[in-house]
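the following block contains a protein sequence and its predicted model.
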Amino acid sequence: MPEIARVFCHFKLIVEVKGMVKVNLKDGSVREYAKGTTLLDIARDISGRLGKEALVASVDGKLVDLGVPLEHDARVEFFTFDSEEGRQVFRHSTSHVLAQAVQKLYPGTRLAIGPAIADGFYYDFDSPETFTPEKLVKIEAEMESIIKADLPFKRFDLSRAESLDRFEKAGESYKVELINDLPPDANISCYSQGDFTDLCAGPHVPSTGRLKALKLTHLAGAYWRGNEKNKMLQRIYGTSFPKKSQLEEHLFRIEEAKRRDHRKLGAELDLFSIQEEGPGFPFFHPKGMILRNELEKFWREEHKKAGYHEIRTPIILNRTLWERSGHWDHYKENMYFTKIDELDYAVKPMNCPGGILVYKSSLHSYRELPIRMGELGLVHRHEMSGALHGLMRVRNFTQDDAHIFMLPSQIRDEIVGVINLTDRIYSIFGFKYKVELSTKPEKAMGSDEVWEMATSALEDALKSIGMEYKVNAGDGAFYGPKIDFHLEDCLGRTWQCGTIQLDFLMPECFDLNYVGEDGQKHRPVMIHRTIFGSIERFIGILIEHFGGAFPAWLAPLQARVMPITDRHLDYARDVVKKLDDAGIRVDLDDRNEKVNYKIREAQNQKIPYMLVVGDREAENGTASVRHRSKGDLGAKPLDHFIRDISEEIKNKQC
């Protein structure tokens, strides 16, 4: 007992000397700890699992290392690998281990930068050694040794002079350049693990042992700071996870993504091509046009039901229009230009000004509002050649734009209506999605007050239907804040497609009006929105999402009829005619080949249904039906098959 009493008194003395701090946690609970307790110890006290899995913490909204002692009352949140913050810190820490391994194996290598990126990390090196895939294996082994050593990440701060001295002596010219770009009075932070030190703002995981499973994936060249006038560096890409099983699953997804690459499948399925004569300008082939037309037909059906009227506006419009809209000042570098009758014209990069002119062409009453106008409008935007990527990044594309002109009192209902329409369309394809609210960018039109009003209106609409969203600060359009929809495909990748932009500025710029109930002119509010985003890009996403095996309603060819021998050709032609008369896209494989060969080819072309016909089928008026994924479905009366596939197509089953 006396010993216990002494320990208790000692603890009490510590608490009295150091004092206590209150920790407000994300769940709303409040805990007290002795001042100076590290965040890692707090995590361990909350739960053993959190102590093992926490990678970084935020104190009053600022990310810090877990080794930081807490000296004041604060809001504290812990992040594991399940969070974006945790993954970023985890992978950035792995990039430091990569740099350490490279410098140990290849002395004389100078370090550039090594950030975390989506699903991984990279580091840029200036090395006399030429890195190869074989050398990546060696580097990876050295990284695993560093991880096994469980070296703590230690932060220390230097003055500008101290840091310049340190990195100049080490010959790290790229780090010196980065330091010189910092404000003169800035304190410079560095991190070390073992005998390795790097310039870094942090934070990092507690030690290298947390990093567990990693893989160096590929090599690339990269100009220092992305400037082609600078030296070309060697970039090593990699990824890392807390568990080997997670890494294996990720690598499987990478291989699956290669197999599903829309550029590869687009060529194999004869959907589209990109020609040397038009880089960034896709050519759609007959099968690709069927797919595209089905999407556009679906879009028109849904928008008609939702009260939209379709319009079409010119591709080339006068410079004065683009000056008035703000595009000339805010978007000029992405536009194409021409001269007509000695006057400046621009090829439209967006459909909005044309839609505005349609609204402005007549006087409107408050009784007409909201007016919803949709357009499948072809736009052109200049993209750097290095950024072009199949259908995902092109120089001309068709936006499924719509512009809604409304009363201020209609804002919430119209935004909710667009959200519901977007949800309906995405659900047809089986897409899950996440929502972001993007706020005022650095380069923007209008006052802070107008932006605040528009942003609040979008937030109000999202909250009114209980939709979860994340704020994406500074990523709004130059004329207004927006809600962005990020689709998740079957491989867990996300794609930004739909957007809803609330705009108080364009109606002002173009002097748009409606006659109110009081007989006076008033200013409408405007919504810009897309759902597919771009028809071309959406097709690229669909190709990869479905792996080219489109649902029957979208498939360029929905069924193929295969006679067993030539004597079954007449019946096969009758089957084709009946399917064709029923509106089913069908063809006949009348080649003198074995049926199994024909089936394999149809499978490779990802045709949903294969109908094999022989003596028995001709006698009974049936077809032996095979589905590309379900296999043999047995013999079916022809009218039953037509009924079933027609129902599947009508309901747009995926």
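Looks like it arrived, so ask away. Being a predicted model, the structure only gives us computed values, none of them experimental.

for the rest of this, base every contact and every neighbour count on C-alpha atoms.
Fine.

outside of stretch 372-387, which residues touch it?
For stretch 372-387, contacts defined as C-alpha atoms under 8 Å, 6 or more residues apart in numbering pick out 279-280, 303, 307-313, 315, 333-336, 347-351, 355, 393-405.

how does it look with 6 Å?
Outside stretch 372-387, the residues that touch it by C-alpha atoms under 6 Å, 6 or more residues apart in numbering are 308-312, 334-335, 348-350, 395-404.

same question for stretch 627-646.
For stretch 627-646, contacts defined as C-alpha under 6 Å, 6+ apart pick out 603, 608, 609, 622, 623, 624, 625, 626.

what does stretch 430-444 give?
469-476, 478, 481-488.

equivalent analysis for stretch 328-337, please.
322, 345, 346, 347, 381, 382.

if we use 10 Å, what do you get?
316-323, 326-327, 344-350, 379-384, 395, 443-445, 478-479 (C-alpha atoms under 10 Å, 6 or more residues apart in numbering).

ok, back up a step: which of the contacts of stretch 627-646 fall in strands?
609, 622, 623, 624, 625, 626 (DSSP state E).

buried ones among the contacts of stretch 372-387?
When the contacts of stretch 372-387 are checked for burial by 16 or more other C-alpha atoms under 10 Å, the buried set is 308, 335, 348-350, 395-404.

between these, which is nearest residue 270?
residue 397 (19.2 Å; C-alpha to C-alpha).

you'd agree the closest one is in a strand?
Yes: residue state for residue 397 (DSSP: H, G, I helix; E, B strand; the rest coil) corresponds to a strand.

so it sits against residue 390, correct?
No: under the criterion of C-alpha atoms under 10 Å, residue 397 makes no contact with residue 390, lying 11.8 Å away.

before we move on, the earlier item: of the buried ones among the contacts of stretch 372-387, which pair is most distant in space?
308 and 335 (28.5 Å).

neighbours of residue 529, just the number please.
26 (other C-alpha atoms under 10 Å).

then this one, side by side with the first:
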Amino acid sequence: MTEIAVSLQDGESKAFPQGSPVAEIVKELLSSKQRKQTVAVRYNGELLDLSSSLGEDGTLEPISVYSETGQEILRHSTAHIMALAVKELYGDAVKVAIGPAIEDGFYYDFDREKPFSPDEFEQIEQKMAEIVNNRLPFHRREMSRDEAIARFEQHGETYKVELLSEMDTNTVSVYSHGSFVDLCRGPHVPDSSWLKVFKLLRVAGSYWRGDEKRQMLTRIYGTAFADKKELQQYLTRLEEARKRDHRRLGRQLGLFTIQDEVGPGLILWQPRGALLRRLIEDFWKDEHYRHGYQLLYTPHIARQDLWKTSGHLDFYGDNMYSAMEIDEVMYQLKPMNCPFHIGIYNADKHSYREFPIRWCELGTVYRYERTGALHGLMRVRGFTQDDAHIFCRPDQLEEEIFNILDFNLHILKTFGFAEYDVFLSTRPKKYVGSDEHWDLSTQALKQALEKKQLQYQIDPGEGVFYGPKIDIKIKDQLGRSWQCSTIQVDFNLPERFRMRYTGEDGGEHQPIMIHRALMGSLERFIGVLIEHYAGAFPLWMAPEQARIMNITDDQGEYCQQVYTQLRQRGIRIEQDVRNEKLNYKIREAQIMKIPYMLIVGQREKEEGTITVRKKDGQNLPPMTPDAFCDLVSAESNPRVA
């Protein structure tokens, strides 16, 4: 009998008969504790079910159910169990579409005449629990594409047939458990008994394949974990996230509104939100001036030919709005600011001595996002990029990237984000430019990250079509990641627009262009800030830093005097002199997350003071209005926040 040598990563090796099931090998090589946690394996780099057979020598890595990959397998398997439960409950009245694992959970899309509702979750979960208790095994089978099409046609699963019809392969894999069969790469857990800890969460509408012209499906979201404690912690985080939802807080705090009459994905900033935005913008502009940038302003539309030259119509046309005719010439709303900055550059001649040139703009752009993808401030159709473009010589590239990283982390820290993940995205399949330029750019980004001593992950193939990039994903108070900052190197646009400078040798050279955004989109960043701080912004960022309130009408005139005095000193203050009880006024101010409440009674009026109460209920000793101004000034410097 032919034998194969199976090694663990630590070097231990053992011979097994060729064709031995993974489960038997795991039983021999791993400890009892490891075996209980091993949900699948990676063999010679390939993920395999425990029921798979091994036919060659190799290295085996057990996949713990508690690992990131293990949890993904667990959740994907639970999606299949949910689909089986739905089919057993509703039969042919339901067709299944797709059901992947996603971050923190899974979903499955169903086609049903009457959409599912959360009221049906209990019944579906009970059926899932029955399936789990039956220890149904997951069976993998390879079959021809034609055989698979025939099988799914027989059962009326038209969505699976469509997917199979478009596949460029002769063989596909399917998984079955009980009566349910699904097209799937796998792997899956050995049997349903691994899937005891799950919870269905919500439903949403979803167009088949994201196409608004196709069938509307019902998407059921759920989650699954290896133990109950993890599930409970996750549900607690979900509840906290619900409380911090920027859409709810945006209404409560009077920051922004979105109205159907205006259009979905278009933000109307209310006075308090507009003031918050102004504070962020002013800080952004001041910091850019300190770091050697110059401010630009550019139009909202341009001739369509500009977008042809830039390549946006070829690579980004689906995300651009339709052209409009003006004076018999076609124009389009801008999806990017880059070509305008290049136009400003090309308006003059440049010398190598001028570099680096650092230009920045808070430029509003417009991109078509599908209605189903819109989400408050996080995904909109009109938004303001904190955009910047740096033009530099090749010998300056690495240093400029390092400086941008330094500046970027300073900005994020000031806004309260100390944790983040860094990704280096490399060349995609569809790209422009020479391999030499791509290699030069990627190496410069990599060296800048290493010089900054930042840990990073390679994100293969996720660069933009014109160059590699660094992405920084910040983490909020709940540990959620948000994509904000990006640094992109571009040789393509300088070439397309024939950008030139006179070099030290007197000849013409092409500059390198760096695209850079620190916050990404101002709208999205403010949405993240709202949820990060649960609406209780730091004092320097708070739209309303203080609210003064009287105890009785006798102090109304003194309230007005203090209000005027503080406002003239630059304090962002409002007054509440309504004929209401003090506790009611305090409660309203707390709901509005106002940092300081200034209380004025008869004693304060007579002594020319104010009683200062923090939003957490702590009372400070009475002080003069000038003393309060000094306190606020000292506390509201963003650079020491």
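Thanks, I have it. Just so you know, these numbers come straight off a predicted model, no measurement behind them.

on that earlier part again, cross the contacts of stretch 430-444 of structure 1 against strands and list the overlap.
Short answer: the contacts of stretch 430-444 of structure 1 in strands (DSSP E) are 470, 471, 472, 482, 483, 484, 485, 486, 487, 488.

alignment lookup: the second one to structure 2.
In other words, residue 471 of structure 1. Under the alignment (TM-score structural alignment), residue 471 of structure 1 maps onto residue 458 of structure 2.

what about that match, neighbour count?
That count, for residue 458 of structure 2 with other C-alpha under 10 Å as the rule, works out to 13.

so it touches residue 470, yeah?
Yes: in this structure, residue 458 of structure 2 is within contact of residue 470 by C-alpha under 10 Å, at 9.5 Å.

what do those two both touch?
By C-alpha under 10 Å, 6+ apart, the residues touching both residue 458 of structure 2 and residue 470 are 422, 423, 424, 425, 426, 446.

among these, which lie within helices?
Using DSSP state H, the members of those that fall in helices are residue 446.

among the shared contacts of residue 458 and residue 470 of structure 2, which pair sits farthest apart?
422 and 426 (13.2 Å).

just to revisit the earlier point, what subset of the contacts of stretch 430-444 of structure 1 is buried?
469, 472, 474-476, 478, 481-488.

what's the most distant pair in those residues?
Going by C-alpha to C-alpha, the pair spanning these furthest: 478 and 488, at 26.5 Å.

ranges for the helices of the stretch 251-400 of structure 2?
271-290, 304-310, 312-316, 338-346, 397-414 (DSSP state H, counting those that start in this stretch).

what's the closest of the ones you listed to residue 233 of structure 2?
helix 397-414 (27.3 Å).

quick one, that closest one and helix 271-290 angle?
140 degrees (axes from the mean of the first three to the mean of the last three C-alpha atoms, to 10 degrees).

in helix 397-414 of structure 2, what's buried?
For helix 397-414 of structure 2, the neighbour count (16+ other C-alpha under 10 Å) marks 397-398, 400-402, 404-405, 407-412 as buried.

my guess is residue 640 of structure 2 meets residue 634, correct?
Yes: the pair residue 640 of structure 2 / residue 634 is scored as a contact, 9.1 Å apart, by C-alpha under 10 Å.

show me which of those two is the more surrounded one.
residue 634 (13 against 8).

the more buried one pairs with which position in structure 1?
Residue 634 of structure 2 maps onto residue 647 in structure 1, by TM-score structural alignment.

if I look at its match, how far off is residue 55 of structure 1?
In this structure, residue 647 of structure 1 and residue 55 of structure 1 are 52 Å apart, going by C-alpha to C-alpha, to the nearest Å.

wait, residue 415 of structure 2 touches residue 541, no?
Yes: using C-alpha under 10 Å, residue 415 of structure 2 makes contact with residue 541 at a distance of 9.0 Å.

overlap in contacts, these two.
280, 638.

ok, now which ones touch the residue nearest the centre of structure 2?
For structure 2, the residue sitting closest to the mean C-alpha position, by C-alpha atoms, centre = their mean, is residue 482 at 3.7 Å. Residue 482 of structure 2 is in contact with 378, 420, 421, 472, 473, 474, 475, 476, 524, 525, 528, counting by C-alpha under 10 Å, 6+ apart.

corresponding residue for the fifth one in structure 1?
So that's residue 473 of structure 2. By TM-score structural alignment, residue 473 of structure 2 lines up with residue 486.

and for residue 75 of structure 2?
Using TM-score structural alignment, residue 75 of structure 2 lines up with residue 91 in structure 1.

its match - that's part of a helix, no?
Yes: under three-state DSSP, residue 91 of structure 1 falls within a helix.

and it, how far from residue 160 of structure 1?
27 Å.

comparing the two, which residue is more hemmed in?
Neighbour totals were compared for residue 91 of structure 1 and residue 160, and residue 91 leads with 29 against 20 (other C-alpha under 10 Å).

my read: that one touches residue 214, true?
Yes: contact criterion C-alpha under 10 Å: residue 91 of structure 1 and residue 214 qualify, at 9.4 Å.

common neighbours of the two, please.
120, 238, 239, 240, 241.

how near is the equivalent of residue 425 of structure 2 over in structure 1 to residue 352 of structure 1?
Matched to structure 1 by TM-score structural alignment, residue 425 of structure 2 sits across from residue 438. Distance of residue 438 of structure 1 to residue 352 of structure 1, given as C-alpha to C-alpha: 19 Å.

which one is the match of residue 471 of structure 1 nearest to, not counting chain neighbours?
Spatially, and ignoring its direct neighbours in sequence, residue 458 of structure 2 is nearest to residue 424 (4.9 Å; C-alpha to C-alpha, 6 or more residues apart in numbering).

just the helices in the stretch 101-250 of structure 1 please.
Going by DSSP H, counting those that start in this stretch, the stretch 101-250 of structure 1 shows helices at 133-148, 160-169, 173-180, 244-259.

which part of structure 2 lines up with the last one?
Same thing as helix 244-259 of structure 1. Helix 244-259 of structure 1 maps onto residues 228-243 of structure 2, going by TM-score structural alignment.

compared with structure 1, how much does the matching stretch deviate?
Following the fit onto structure 1, the mean deviation recorded for stretch 228-243 of structure 2 is 2.3 Å by mean C-alpha distance after the TM-score superposition for structure 1.

next, the buried residues of that stretch.
So for stretch 228-243 of structure 2, counting by 16+ other C-alpha under 10 Å, buried means 231, 234, 241.

how many other residues sit next to the residue lying closest to the first one once chain neighbours are set aside?
With sequence-adjacent residues excluded and distances taken as C-alpha to C-alpha, 6+ apart, residue 231 of structure 2 is closest to residue 225, at 5.8 Å. Neighbour count for residue 225 of structure 2, taken as other C-alpha under 10 Å: 26.
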